[in-house]
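J.: Could you look at this predicted model? Sequence included:
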Amino acid sequence: MKSFIQKWNQLSLVKQILIGLIIGIILALTIPNTAKPIVILGTLFVGALKAVAPVLVFFLVMSAIAQHKSGHKTNMKTIIFLYLLGTFLAGLIAVIVSFIFPVSLTLVNGAKGVTAPGGITEVLKALLLNVVDNPVKAIFNANYIGILSWAILLGFALKNAADTTKTMISNVSDAVSKIVTWVIRFAPLGIMGLVFNSITTNGIESLIGYGKLLAVLVGCMLTVALVVNPIIVFVNIRQNPYPLVFKCLKDSGITAFFTRSSAANIPVNMRLCEKLGLDKDTYSVSIPLGATINMAGAAVTISVLTLAAVHTLGIQVDIPTAFILSVLSAIAAAGASGVAGGSLLLIPLAASLFGISNDIAMQVVGVGFIIGVIQDSVETALNSSTDVLFTATAEFKKWRKEGKTINIQKGS
């Protein structure tokens, strides 16, 4: 057993996760009833990540700002620009692909027990209310907009605090980060439970009827991940972008795919930024911020499903309206984290642009929930991996201007 554990620890985390994934699939296909108890492993893993992520973000951001030295430049302006650009282009790609490959839907009953926001003003209002949320309540409910706002305010308020106070905050931040590394060690077992539960609960039968819709959705997201994002990275760092793109997809996208939560993947992204040698003052803010506003996958989902409803109803769409949809989907996607149900519940908002009634739009949401096992997984993988990709791109752009060598495998 000791020899086995030593060999297991010598494997990279990605290889361990792939082994857990394969075992989960085999158990789900061969002995689903006997192996059912392993579902708890996935629940515990995601629960642990979701529990530690809000506390980690709060202390990391507060500590980074409190200890930030005057004159030390961060890349936040560049990163925010890349976040917004990437989300808009994702929505635009989804609109273009939806026109080339129009999809018609067999509408189903709307999602029960959920309410879509009434308009963009309601989404923005919810975001603003989240900013001024009670800090304890924000951490308890994993309201990352509220957590970020309080962490930033406290960080600035503590800039002139005694060094001993700053050291204490830094020590707490390091301690929480250590707990995160312990949790991530259990990722192979957690993902084994998650993939087992996904296969035994949803199967593939319910997805076959929506194969074309899934192909368009996944195709758009892959286009963004493997074509659009690499172009953005190349323009900024002026070298082959794919080593960085694939590293982010491998080390961040895989875990995000199975946890289906950008928030739960924040600790994973923090660890990847550290491995890449990025500036902690920057990524401790940009990664949790990206989990709330960098939503390329959500923009794709909103655009594709909205235009699927449009094609189903035979509504003619002109180019200016399609462009407006791209902008609206990007704005709505940035607000997805502030709305219960995420990107799917923002479809009625986009559908209203074409005069589609809320009743029909909610039937489209129902379709979204059916294909959610794949749609949400791929969407989260794209969203979360892009947080690290754009944070690293901004940092490497700065290194290039300073004449530093960019080594993607080992950071600087």
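T.: Structure received. Residues are numbered from 1 along each chain as shown.

J.: Please count neighbours and contacts with C-alpha atoms only from this point.
T.: Fine.

J.: Run through the residues that contact residue 75.
T.: With contacts taken as Cα atoms under 8 Å, 6 or more residues apart in numbering, residue 75 has the following neighbours: 282, 394, 395.

J.: One more to weigh against that first structure:
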Amino acid sequence: MFAKYKKVSLILRILIGLLVGAALAVVVPSWSVIGILGTLFVGALKGIAPVMVFFLIMSAISAYQQGAKNHFGSVIVMYLGATLLSAFAAVVASFLFKVHLVLPKSVHVAAAAPKSLTKVISDLLTNAVGNPLAAIVNANYLSILFWALMIGFALRLTSPATRKVITEISGAITSVAQLVIEFAPFGITGLIYTTISETGFAGIAHYGQLVLLLVGTMAFVYLVVYPLMVWAMTHQNPYPLTFWTLKVSGIPAFFTRSSAVNIPINLQACRDLGLNEESYSVSIPLGGSANSGGAAITVTVMTLAAAYTMGIHVSFILAFILCFLTALAATGASGIAGGSLLIIPMAASLFGISNDIAMQVVGIGFIIGVIQDSVETAVNSASDLLFTATAEYRDARRSGHPVDIAAAVRAATGKPAKVAKAASQTIEVSD
């Protein structure tokens, strides 16, 4: 039965959960026992999220191997730069269009966040160096991030077998998180029931504003910010490649809602463009975690929405720090559907927002995930392909053998073998 259940699209299951929860809230608003489904779902997420984030970041840092002939430097610069710029764009959008959330069991104004730069940095450093085991137990995400990075770098000095074990453990924990998310429709039934029965449909209207802000910011980043990056790297019209990557990678990713599932599609697209296999065989899988512009937007917007809801004053200093924290944390976002939502508590901790409140925000993220997560995954996956190609074209230009991007895209659409030969000749000279 579970196998048959999984065969149904997660999007369809979540839509059914939304409809069932809303209908029950209208028909039997006094059956509070239904809300237990949401409580159990959020509780499971609270339990697995700290462990998953710790192992994901530690595994990603330890797994990188040096020495391969590729365009790794350019790719990493674009991945990290895009994630950081996405976070900045999300902060600006959130400042211009402030969205307040309606949380179940509405929470009153929290203590104001510290405004002093010295106080902020002191709190960050103090929280970061806490006991790593206690950090996982207490969901201290700043400490989890710090120790995952430290241990990850140390593991690079160990044997390949040891690093493989860490990677396999990370994969196993991710599988557990995926299993929890498979039951998201039941949890969403409980969450939407609680929201409507306690706040009415006004709370759902606020969710619509949040979706518009998220999707609008992601569209601006992919259609304006990323093309500017491509132009700066290649000095050519970026839009043929931008729109092509959206078509061949973004559309499938929108429906699968998984960057990991979309990796084979991106690898085939790289072959069609005739890119260097030594480069894209590393950069495409790596992009599943290192390139997380869409995740950075989601985490930033929803964290700031939570801060506004709690009545917390967001200073420029805190917003600036949030951009860097979100960009760094987003690189640890899982390639599974809804994975980026699990790092919201890390960003929320910067404003003193409790883990309980942050997980309520995560629950809202799953409610709007039918649209938000689909667009986020499309942005992340399509930009993996976009930046992988851009990095190679940039290095070819600097070597004195530029590639005509528009012609390469046209050839990839109709004659992939021809462009593969031409591109391989260019790269051979470049190397």
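T.: Arrived safely, thanks for sending. Since we're looking at a predicted model, the values are computed, not measured.

J.: TM between them?
T.: Remark: TM-score between the superposed chains equals 0.64 [TM-score structural alignment, normalised by the length of the first structure]; 297 aligned residues with a Cα RMSD of 3.6 Å.

J.: that older thread, keep only the contacts of residue 75 of the first structure that are still in contact in the second structure, please.
T.: For the contacts of residue 75 of the first structure, the aligned pairs still in contact in the second structure (both residues aligned by TM-score structural alignment, their matches' Cα atoms under 8 Å) are 282, 394, 395.

J.: how about the last one, what's its match in the second structure?
T.: So that's residue 395 of the first structure. Taking TM-score structural alignment, the alignment pairs residue 395 of the first structure with residue 392 from the second structure.

J.: can you give me the helices in the stretch 251-400 of the second structure?
T.: According to DSSP state H, counting those that start in this stretch, the stretch 251-400 of the second structure carries its helices in the segments 251-256, 263-273, 277-290, 293-309, 316-330, 344-348, 355-367, 369-398.

J.: Using CSV, lay out those helices together with mean neighbour count and distance to residue 2 of the second structure.
T.: Shown next, in CSV, are the helices of the stretch 251-400 of the second structure (neighbours: other Cα atoms under 10 Å; distance: least, Cα to Cα, whole Å):
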stretch, mean neighbour count, distance to residue 2 of the second structure
helix 251-256, 22, 19
helix 263-273, 20, 26
helix 277-290, 22, 27
helix 293-309, 28, 29
helix 316-330, 21, 31
helix 344-348, 27, 29
helix 355-367, 22, 21
helix 369-398, 26, 21
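
J.: Of those, which is nearest residue 181 of the second structure?
T.: helix 355-367 (9.2 Å; Cα to Cα).

J.: now residue 286 of the second structure: how far from residue 388 of the second structure?
T.: With distances taken as Cα to Cα, to the nearest Å, residue 286 of the second structure is found 10 Å from residue 388 of the second structure.

J.: now residue 84 of the second structure
T.: For residue 84 of the second structure relative to residue 388 of the second structure (Cα to Cα), the value is 17 Å.

J.: now do residue 13 of the second structure
T.: Taken as Cα to Cα, the span from residue 13 of the second structure to residue 388 of the second structure is 34 Å.

J.: Check residue 85 of the second structure too.
T.: Counting by Cα to Cα, the gap from residue 85 of the second structure to residue 388 of the second structure is 17 Å.

J.: related to what we said a few turns ago, so the match of residue 395 of the first structure makes contact with residue 274?
T.: No: using Cα atoms under 8 Å, residue 392 of the second structure is not in contact with residue 274; the gap is 10.4 Å.

J.: shouldn't residue 421 of the second structure be in contact with residue 272?
T.: No: using Cα under 8 Å, residue 421 of the second structure is not in contact with residue 272, being 10.4 Å away.

J.: surely residue 426 of the second structure meets residue 404?
T.: No: contact criterion Cα under 8 Å: residue 426 of the second structure and residue 404 do not qualify, at 11.1 Å.

J.: Those two - which one has more neighbours?
T.: residue 426 (21 against 13; other Cα atoms under 10 Å).

J.: Just want the most central residue of the second structure.
T.: residue 295 (2.6 Å; Cα atoms, centre = their mean).

J.: what residues are up against it?
T.: 330, 333, 340, 341, 376, 380.

J.: repeat that for 6 Å
T.: Residue 295 of the second structure makes contact with 330, 340, according to Cα atoms under 6 Å, 6 or more residues apart in numbering.

J.: now residue 119 of the first structure
T.: So residue 119 of the first structure contacts residue 349 (Cα under 6 Å, 6+ apart).

J.: Residue 146 of the second structure now?
T.: residue 128.

J.: does residue 106 of the second structure count as helix, strand or coil?
T.: coil (DSSP: H, G, I helix; E, B strand; the rest coil).

J.: Skip the chain neighbours and tell me the closest residue to residue 371 of the second structure.
T.: residue 211 (7.4 Å; Cα to Cα, 6 or more residues apart in numbering).

J.: State the distance from the one you found to residue 99 of the second structure.
T.: 10 Å.

J.: and the kept ones among the contacts of residue 75 of the first structure as a markdown table, adding distance to residue 50 of the first structure?
T.: Output for those, formatted as a markdown table (distance: Cα to Cα, whole Å):
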| residue | distance to residue 50 of the first structure |
| --- | --- |
| 282 | 22 |
| 394 | 27 |
| 395 | 27 |
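
J.: Name the nearest of those residues relative to residue 224 of the first structure.
T.: residue 394 (18.3 Å).

J.: Return the distance of the closest one relative to residue 387 of the first structure.
T.: 11 Å.

J.: wait, isn't residue 333 of the second structure in contact with residue 340?
T.: Yes: Residue 333 of the second structure is within contact range of residue 340, at 4.8 Å (criterion: Cα atoms under 6 Å).

J.: ok, the two, which is more surrounded?
T.: Set residue 333 of the second structure next to residue 340 and count neighbours by other Cα under 10 Å: residue 340 wins out with 29 against 25.

J.: The first structure: which residue goes with the more buried one?
T.: Checking TM-score structural alignment: residue 340 of the second structure goes with residue 343.

J.: who are the neighbours in contact with its match?
T.: 298, 336.

J.: try residue 93 of the second structure
T.: If you count contacts by Cα under 6 Å, 6+ apart, then residue 93 of the second structure has nothing around it.
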